[in-house]
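Chemist: Have a look; sequence and predicted model below, questions after that.
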Amino acid sequence: MSLEFGKQLQARTTTIPGLLLFDLPVHGDARGWFKENWQREKMTALGLDDFGPVQNNISFNDAAGTTRGIHAEPWDKWVSVATGRIFGAWVDLREGPTFGAVFTAEIDPGTAIFVPRGVGNSYQTLVPDTAYTYLVNDHWSPTADYAFLNLADETAAIEWPIPLADVEISEKDKAHPRLSDVAPVAPKKILVLGANGQLGRALRAHFPASSHVEYATRDDIDLTDANLSQARRWRDYGVIVNAAAFTAVDLAETPSGRADAWASNATAPAALARIATENGITLVHVSSDYVFDGSHAGAYSETEPVRPLGVYGQTKAAGDAVVSTVPRHYIVRTSWVIGDGKNFVRTMASLAERGISPRVVGDQIGRLTFTDQLAAAIAHLIESRAEYGIYNVTGAGEPRSWADIAREVYRLTGHDPAAVTDVSTDEYFAGAAGPVAPRPLNSVLDLTKIRAAGFDPVDADVSLASYLAD
């Protein structure tokens, strides 16, 4: 088969999700030929992940019929041919509904294929002197998990051009298991930090129990440890969700609180950003309305410049800035978070039950965000592979003041909303015994972008009623 010159670069899907076949333009004349075997900008523009190759390998095969595989490694692979021609066979060995799916194709210098992690790869040379080349995005490690399938597996039933009985196969490849004995390759791991906080507990409830989802507290992993890069085999992780933060906004105005806030909200995200960048991990970082000063007229979009008023807001803005440098990142900006544990809604419900008439701030405006919704939005961004960047996530509906919300809590719990009295922020904190952090008066976040990404937040009033009913 002669090499076809002048093809257009294009990507074609296959019967295996994520396995992409590429036509490569090859330019030739009487002297020979030339091709761009891997061109990052052009290939990512066609939908290929920027998979970050770190190693280039070449396997030269003297004879036709050389057969190797089926191997599934814990990394992605870009396969092409420098000279000669192969018959390639790929079998999906990943957990999921396509486990065991097979795809075959002939590959010559004008063709390449992207093989995602966990898909078994094998080939048979069709002509002598074939040079098989592949880029991978991790280095071989004896501690990594590999999966293998027998070349002669009856379920996959690969129709090899040259019968396996007539070719040389290594003893190791002959000993590989049949499909029924193959342990499916698990997805890359998800690590949730801050697992015991309000959001951490909601993420535990949202993600089904699975061996590839890990939860860690401050006691489990120290983000300020100089040896953090060695704390895990980070290449095994696909996502880190940073739900850990210092949120005591008033305490952050004290000398000790300031140090803790900067350590948790800026230094720790910087360490995670380095880990994520070096290992191709998606970093999900939870941000706050406190990065704004609250003086904006209308809802804050994701592109509004940050202007934090106090130490807490400053540390969160610093954390956002460093996380935004990670190639794969989601910064989820939220406000007025309510979940499992002590919070404003529970406090108001308790006051109502005890017959207390509270004075509640009436000049701060925003929307409640319930942690089950926040967890669902984070999962949606990860699973839908939404465009990386900043996303506002709060409850939907009309913005309210804290006093408005307090009155609604009283009403929903069968008490008189008139028991709640509005006061200004300045009046509420007048005579406070310790430092008081400045609060943004406008905490309303625009939800257009998260809706465009396919997630529609529930109305905060509806979530409030459901929360109190539970």
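Modeler: Okay, I see it.

Chemist: C-alpha from now on. contacts and neighbour counts both.
Modeler: Noted.

Chemist: could you pull out the strands for the stretch 201-350 of the chain?
Modeler: 213-216, 237-242, 282-288, 329-334, 337-338 (DSSP state E, counting those that start in this stretch).

Chemist: and these as TSV, adding mean neighbour count and distance to residue 154?
Modeler: Formatted as TSV, the strands of the stretch 201-350 of the chain follow (neighbours: other CA atoms under 10 Å; distance: least, CA to CA, whole Å):
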stretch	mean neighbour count	distance to residue 154
strand 213-216	17	33
strand 237-242	22	33
strand 282-288	25	38
strand 329-334	24	43
strand 337-338	20	54
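
Chemist: Now distance to residue 268 too, for these, in a markdown table please.
Modeler: Converted to a markdown table, the strands of the stretch 201-350 of the chain look like this (distance: least, CA to CA, whole Å):
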| stretch | distance to residue 268 |
| --- | --- |
| strand 213-216 | 14 |
| strand 237-242 | 9 |
| strand 282-288 | 11 |
| strand 329-334 | 15 |
| strand 337-338 | 21 |
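
Chemist: Residue 112 is nearest to which of those?
Modeler: Between residue 112 and those, the shortest gap by CA to CA is with strand 237-242, which sits at 24.7 Å.

Chemist: Against that first model, consider the following:
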Amino acid sequence: MPHVTETPIPGLLLLELPVHGDNRGWFKENWQREKMIAAGLPDFGPVQHNISFNGAIGTTRGIHAEPWDKLVSVATGRIFGAWVDLRAGATFGTVFTAELDAARAIYIPRGVGNAYQTLEPDTAYSYLVNEHWSSSASYTFLNLADESIAVDWPIPLQDAELSDKDRSHPRLTAVAPLAPRRTLVLGAAGQLGTALRETIPTAEFATRDHIDLSDSGCFDHIHWPDYDVVINAAAYTAVDAAETAQGRAAAWAINVTATAALARIATEHRLTLIHISSDYVFDGTTAPHPETEPASPLNVYGQTKAAADAIVSTVPRHYIVRTSWIIGEGANFVRTMASLAERGSSPSVVNDQVGRLTFASDLAAGIRHLIATRAAFGTYNVTNAGQPQSWAAIAQRIFELTGHDAARVTGVESAEYFATAQGAPRPLNSVLDLTKIEATGFRARDADVALREYLGRGGVRD
């Protein structure tokens, strides 16, 4: 079993590899995924294998930081290695040096500069990388003789073999740190997307004008190696319209076909895919719904969300965030009821559909929590906490909190309500079990507390 040692540079890992030798020579497992992951190496998914041969002692290459991860090991000979953190952050400029031979390798994360000097003739070292080499990729370079890092090269640089290009690289003070991979949010104009702008302000946000999921080629122009997290907050959510021929086709195209394409991309590029699911994947006959409950959708919208969940669950790095009854910036139930209350209307609201409101800011905070804590991948229910209520009870509470008579809201059963208003069948019980997300240390606000705060601000922002 290989042994992994951490270094002063975060993510830079030194590996001691078992080498088996006899009178014929030696053998080692240069890359053995199962053993190396168990030892603590990331599952970095190499796609290209390169070999560098150096005939003379003192051949020196670097310092280069590439936009991918790699594993470097020696096939023949011996090398001195120097690594410098060239990523933006507190450890920028941190240096680590070590000798590598057949029994020692190094794992180098994206953005860490690396340089090698051969200590024996006819030295060859190999490296596995997890992106295909591209001349258009963004590289960062540092001068081998930079005084601030002061690498003690075994063979002085004036006596070493260097390329003219390596001699001319900039000093550390002139190096632009390599920016980290970004988070991409799809559906940035929606209620959740708007909340994510405040919760994860460093993310990149794409509205339908930028990435239209109904377009089969909508992802073709994106350079995916620039990202490490994609939050799919875009969806076709017109539940009743999805029952029509045109709506059904649109719902499947956006919620399923586009999600399937995104899942393939996430798998290929080792992205963390965060997908927003719905209580509508259940028929509502039993509750609360745990994450493990089999899907049983009642309507077309629910069918498309259940299909998307099944697809996303195949992505190695995924979070399916299942939620219900979202309230954020834009048109929503709370704003509608508050408007009716102000206008003197006395609405009839269904009283046999029970669940919890989910305020978009709390849902966004839950997503940020999963990313920040690196919670185990999988499905998580995220709604506001508190006592489940019917839509009618919530409407009455909205009337009360806005200074109006709650008795103006009349409760009606779904069967009676939809006898005169055409609509898709909906689950009667949408309560989601929050045990799993709470076990990670996240607990959203009580739904009634969040409702009071929302209305207290006029419902303009959540």
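Modeler: Right, received. Where do you want to start? What you see is a predicted model, and the numbers here were worked out from it, not measured in a lab.

Chemist: what's the TM between chain one and chain two?
Modeler: Here the TM-score for the pair of chains, by TM-score structural alignment, normalised by the length of structure 2, is 0.95; 457 aligned residues with a CA RMSD of 1.6 Å.

Chemist: quick one, what contacts whichever residue in structure 1 pairs up with residue 444 of structure 2?
Modeler: In structure 1, the residue matched to residue 444 of structure 2 (TM-score structural alignment) is residue 457. For residue 457 of structure 1, the contact set (CA atoms under 8 Å, 6 or more residues apart in numbering) comprises 373, 377, 393-396, 451.

Chemist: quick one: the residue lying closest to residue 178 of structure 2 once chain neighbours are set aside from residue 322 of structure 2, how far?
Modeler: Leaving aside its chain neighbours, residue 178 of structure 2 sits nearest to residue 87 (4.7 Å; criterion: CA to CA, 6 or more residues apart in numbering). Separation of residue 87 of structure 2 from residue 322 of structure 2 (CA to CA, to the nearest Å): 34 Å.

Chemist: State the distance from residue 151 of structure 2 to residue 70 of structure 2.
Modeler: From residue 151 of structure 2 to residue 70 of structure 2 the distance is 22 Å (CA to CA).

Chemist: With neighbour numbers in mind, choose between those two.
Modeler: Relative neighbour count places residue 70 above the other of residue 151 of structure 2 and residue 70, with 23 against 17, counting by other CA atoms under 10 Å.

Chemist: And the helices in the stretch 51-200 of structure 2?
Modeler: Listed in chain order, the helices of the stretch 51-200 of structure 2 (DSSP state H, counting those that start in this stretch) span 164-167, 191-199.

Chemist: What residues in structure 1 pair up with the first one?
Modeler: Residues 171-174 of structure 1 are matched to helix 164-167 of structure 2 when aligned by TM-score structural alignment.

Chemist: distance from that stretch to structure 2 after superposition?
Modeler: Mean deviation of stretch 171-174 of structure 1 relative to structure 2 after superposition (mean CA distance after the TM-score superposition for structure 1): 0.7 Å.

Chemist: Can you pull out the residues in contact with that stretch?
Modeler: For stretch 171-174 of structure 1, contacts defined as CA under 8 Å, 6+ apart pick out 68-70, 150-151.

Chemist: farthest-separated two in those?
Modeler: Every pair of the contacts of stretch 171-174 of structure 1 checked by CA to CA; the farthest is 68 and 150, at 10.2 Å.

Chemist: Counterpart of residue 425 of structure 2 over in structure 1?
Modeler: Counting by TM-score structural alignment, the partner of residue 425 of structure 2 is residue 438.

Chemist: Roughly how far does that match sit from residue 406 of structure 1?
Modeler: 21 Å.

Chemist: in the match of helix 164-167 of structure 2, what's buried?
Modeler: By neighbour count on 16 or more other CA atoms under 10 Å, the buried set for stretch 171-174 of structure 1 is residue 173.

Chemist: ok, now stretch 245-252 of structure 1?
Modeler: 245-246, 249-252.

Chemist: pretty sure residue 385 of structure 2 contacts residue 447?
Modeler: Yes: between residue 385 of structure 2 and residue 447 a contact is recorded at 5.6 Å, counting by CA atoms under 8 Å.

Chemist: Overlap in contacts, those two.
Modeler: Between them, residue 385 of structure 2 and residue 447 share these contacting residues under CA under 8 Å, 6+ apart: residue 356.

Chemist: Can you tell me the closest non-neighbouring residue to the equivalent of residue 267 of structure 2 over in structure 1?
Modeler: Aligning on TM-score structural alignment places residue 267 of structure 2 opposite residue 277 in structure 1. Residue nearest to residue 277 of structure 1 in three dimensions, not counting chain neighbours: residue 326, with 5.5 Å by CA to CA, 6+ apart.

Chemist: now the residue mapped onto residue 205 of structure 2 from structure 1: how far from residue 377 of structure 1?
Modeler: With TM-score structural alignment as the criterion, the equivalent of residue 205 of structure 2 in structure 1 is residue 215. From residue 215 of structure 1 across to residue 377 of structure 1, the span is 18 Å (CA to CA).

Chemist: again, but for residue 147 of structure 1
Modeler: Distance from residue 147 of structure 1 to residue 377 of structure 1, counting by CA to CA: 33 Å.

Chemist: what about those two, which has more around it?
Modeler: Neighbours per residue (other CA under 10 Å) separate residue 147 of structure 1 from residue 377, with residue 377 holding more: 23 against 20.
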